[in-house]
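Enquirer: Pasted the sequence and its predicted model underneath.
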Amino acid sequence: MNHSPPLGLAALEQAVRRDLEMLNLPAKDWVPRRPGVRDVVVVGAGMNGIAAAGALKLKGIRNIEVLEAAAAGQEGPWVTYARMETLRSPKNLTGPCFGIPSLTYRAWHEASFGLDAWNALYKIPNQDWQDYLGWLQRMLRLPIRHGVTMKSIQPADGLLRVVTDSGEPILARRVVLATGRGAVGGMFWPGFVPEEMRPHLAAHTNDMIDFAALRGKSLAVIGAGPSALDNAAVAMINGAASADVYVRRKVLPQINKGRGTGSAYHHGWGELPDEDRWQVMTYIQDLQAPPPHETVHRVMRLGVNIHLDMPTASVRREGDKVVMRFADGSERVHDFLIVGTGFLVDMDRVPELSAFAPHIARWADRYVPPPELVRHDLAAFPYLGAGFELLPRDLGAPPELKQIHLLNYGAHTSFGGIASDIPAVAIAGERVALAILRGLFREDFAKLREELEAFDEPELESTPFFVPRS
């Protein structure tokens, strides 16, 4: 049997440089500079931030800055609160590769581990995906500042003032918020679980949890989504005595309809009439997605107990114990509770956007569905423009509102999974970059026209037909 040794990252990186050179990328830096002003600030250096910043740079919009709160190698959820063993998507995801084969995940994997390793791979391990994204940051030479947290965005006479945790103000013409799933309202904490139980007796699946402290203890988990099951699995791996998952449904969802929305949906969803977008979104949401079969096998292998048709009615604390009361009146006692109830969408709970929040259009402001399709959670999502930009709900909205682009979970109702799931990340980055390019070009057209008129490179100077200027 012939084995293919790894190509090596050095050779791949040379191929990347050659590909970019052959494609004349990045494009010429064409945006007229404004002293003290960034053309774009991208908040978040995870996969969406890379997709946006990379697409902008390749299009010649280079006066950009990427702010990332986490340390290098910790961006996004992949090695923090995403507790699955591998990504949930197929391995043949291209990643934010900008249409360049040498920048795909597969190219990186084969160069790092060899073709045989690629052929044997089932799904991408989280750490490998994180390492690949870090490699993309380096190959694209993205101007990232780690350890910087955005605190607020404020209107500033046609610009946006981004204020960081150090108090530093950064003026920008556009801001892209590539800030993940919890960035438009935070984690959803159910009202029947007392908030004061957190963090000593309860946590959300997206909290940083000390699983070692659960060794020998009894764990309860609410919800049967992938994150809920993955947290139960990690607890058992770390020595929990037991893990019981309580599910309100009698039967788990069976088909992930979201996987039936391919590239045509990713490209075309934003151009559909509101009625069609709403109908598809409610259809997918009502059916819900099952946990991946790998996750189910994992928790079964580890001895996690899944209890269907056991909706939680209330939770209370008794001493150092968690008492779960269910809809049928029965109760069970555990040492710790993990809540897997997803994320809240509420633009009024996004502190960074408090200066704009009252004026941000929601779906409830723009579309009234028929009574049978009313979904208040979907109606709370912001109603975004074609380039993921916020739109005004009233005449008093600051004009700068449209200069903020939501490349995060806030785009879900407007664009489907394009801005929150891996398969469409490159398409999302391209869409937002093109929208920003068109906006900057329009705003700077007078200056660009002057540059055009000043362009003076005589083509025929070396020929007999050259006419010198008088």
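Expert: Thanks, I have it.

Enquirer: hey, let's count contacts and neighbours off CA atoms from now on
Expert: Noted.

Enquirer: what about the residue lying closest to Thr205 once chain neighbours are set aside, neighbour count?
Expert: Nearest residue to Thr205, sequence neighbours excluded (Cα to Cα, 6 or more residues apart in numbering): Gly340, at 5.3 Å. Gly340 has 25 neighbouring residues, counting by other Cα atoms under 10 Å.

Enquirer: try Arg449
Expert: Applying other Cα under 10 Å, we find 11 residues neighbouring Arg449.

Enquirer: what do you get for Arg277?
Expert: 18.

Enquirer: Equivalent analysis for Ala11, please.
Expert: Ala11: 11 neighbours (other Cα under 10 Å).

Enquirer: this is the comparison structure:
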Amino acid sequence: MYDLVVVGAGPYGLSIAAHAAAAGLRLRVLGRPMASWRAHMPAGMLLTSEPRSSSLAAPGGRHTLAEYRAAQELTAEPGAAPLSLDTFTAYGRWFGERAVPQIDEVTVTAVRPDGDGFQVETDTGELIATRTVVLALGLRPFAHRPWPLLELPPELASHSSDHHDLSRFAGRDVAVLGAGQSALETAALLAEQGARPCLVTRAGRLRWQAPPPPDGGRLRSPRAPQPGPGTDWPHRVWARAPWAVRRLPSATRVRLARTPGPAGAWWLRDRFESAVPVLPGHRLRAAAPHGDGVRLHLTRTDGRPETVGTDHVVAATGFTLDLGRLLLLHPRVRTGLRTVDGSRAPELGPGFEASWPGLFFAGPLTAPSFGPSMHAVYGTAFTAARLLRGVQRRLGDRRGDRRGALAIPRPARDSAPTAAGGGPAPDAPAGETLH
């Protein structure tokens, strides 16, 4: 029986696995490294988090993005310059090759309770017994599609996370729904691939973030990482104190878990405004096939109806964190977990353990417990170290001796965790703010 099975091989899964392997746990890691980033984000996309905030977490601060760039002889860009998706996904795979002993590139189909542990089933038919399991699944299971699009076939309607190669839309009309970074960048990339995009948004006007001050600003240390553009000061403060967020009232935690209102990154504005027409103040009321395309029935803010015809519609409408969507989790576990009041996210203990003993979560689904840093890559530093301690405590309990848990260095409880890149750190959309 394994001590820990990590389900997912994105930034969180790889960082947790690196810590567990270094601590000597009997470990299995299941998933395709950086698969969501490689297959479900448009090629050409740039991360909204700064490079200084985009290192995965390994014990001792090893295998950083800076080390990868040096090893690949890549020129380091200025601190505020955006990081390309291709560079980040290549870095993540490089990190996994060095920090994680073995990754089984399989899909997990079921996680079931089994005695005082779990049974994990893969698409190859393998059944894996483990004492503890962590679900580090990222955002893909939680893609939100507006209800008017749900009955349209995939050739007419999709979610922004369905696409990597946007060149298939060259020469076609594409309506993009949304007003956040994902919608704005998807529309810009579509235009650059030869499509004819149009942005449809309920917002009366688009919001753009200002570029960061060249000196980092008076209130920010030049070395301090931040989640990415669009994060206001309350979110920045709480992003640096995830251990403190968990002690707040549930309503406050749920509010902090939501990213601020939709806005675009400063470096995207010129590309977008020169290429993409916008229909502001339009709400989607209905959608239906029409000829070879789709007809969108919209309502303006003044109540007047409008109809738009397009070949395809892309919903860049974000994600809904809902335990009910994790169908791989046995129904008895999924429906029995305590959730954060006002949300459908699991209520977690200080070591990221859910109310079902031995079940741990990592990534965006933990934001209602630990705050906005769980939406970005730099949250891996806090998560990996703290979650591993939770796993070790659980293993010690099940062996009947808490001292039986393997030991790792414990940072001071009320000091900021150290980011893999060396600066004080507090997890993106998009994203890395996770997209």
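Expert: Cool, got the structure. Small disclaimer: the values here were computed from a predicted structure and weren't measured.

Enquirer: The residue nearest to Thr205 of structure 1 corresponds to which position in structure 2?
Expert: When structure 2 is aligned by TM-score structural alignment, the residue opposite Gly340 of structure 1 is Ala316.

Enquirer: still on that earlier bit, please tell me how far the residue nearest to Thr205 of structure 1 sits from Glu85 of structure 1.
Expert: For Gly340 of structure 1, the distance to Glu85 of structure 1 equals 18 Å [Cα to Cα, to the nearest Å].

Enquirer: With Gly270 of structure 1 instead?
Expert: From Gly270 of structure 1 to Glu85 of structure 1 the distance is 33 Å (Cα to Cα).

Enquirer: which residue numbers in structure 2 go with the helix or strand encompassing Lys57 of structure 1?
Expert: Lys57 of structure 1 belongs to helix 47-58 when elements are defined using DSSP states H and E. Aligned using TM-score structural alignment, helix 47-58 of structure 1 spans residues 11-22 in structure 2.

Enquirer: Tell me which residues of that stretch come out buried.
Expert: 11-21 (16 or more other Cα atoms under 10 Å).

Enquirer: can you check stretch 270-282 of structure 2 too?
Expert: By neighbour count with 16+ other Cα under 10 Å, stretch 270-282 of structure 2 contains the buried residues 271-272, 275-276, 278-282.

Enquirer: and what of stretch 380-398 of structure 2?
Expert: Neighbour-count burial for stretch 380-398 of structure 2 [16+ other Cα under 10 Å]: 380-396, 398.

Enquirer: what's the offset of that stretch from the middle of its chain?
Expert: Its chain's average C-alpha position is 21 Å from that of stretch 380-398 of structure 2, according to Cα atoms, centre = their mean, to the nearest Å.

Enquirer: so it corresponds to what in structure 1?
Expert: Using TM-score structural alignment, stretch 380-398 of structure 2 pairs with 425-443 in structure 1.

Enquirer: Residues contacting the matching stretch, please?
Expert: The contact list for stretch 425-443 of structure 1 (Cα atoms under 8 Å, 6 or more residues apart in numbering) reads 31, 47-48, 51-56, 59, 61, 95-98, 174, 266-267, 386-388, 405, 407, 418-419, 448.

Enquirer: what's the mean distance for it versus structure 2?
Expert: Stretch 425-443 of structure 1, aligned to structure 2 and superposed, deviates on average by 1.5 Å (mean Cα distance after the TM-score superposition for structure 1).

Enquirer: Aligned counterpart of Tyr132 of structure 1 in structure 2, please.
Expert: Under the alignment (TM-score structural alignment), Tyr132 of structure 1 maps onto Tyr91 of structure 2.
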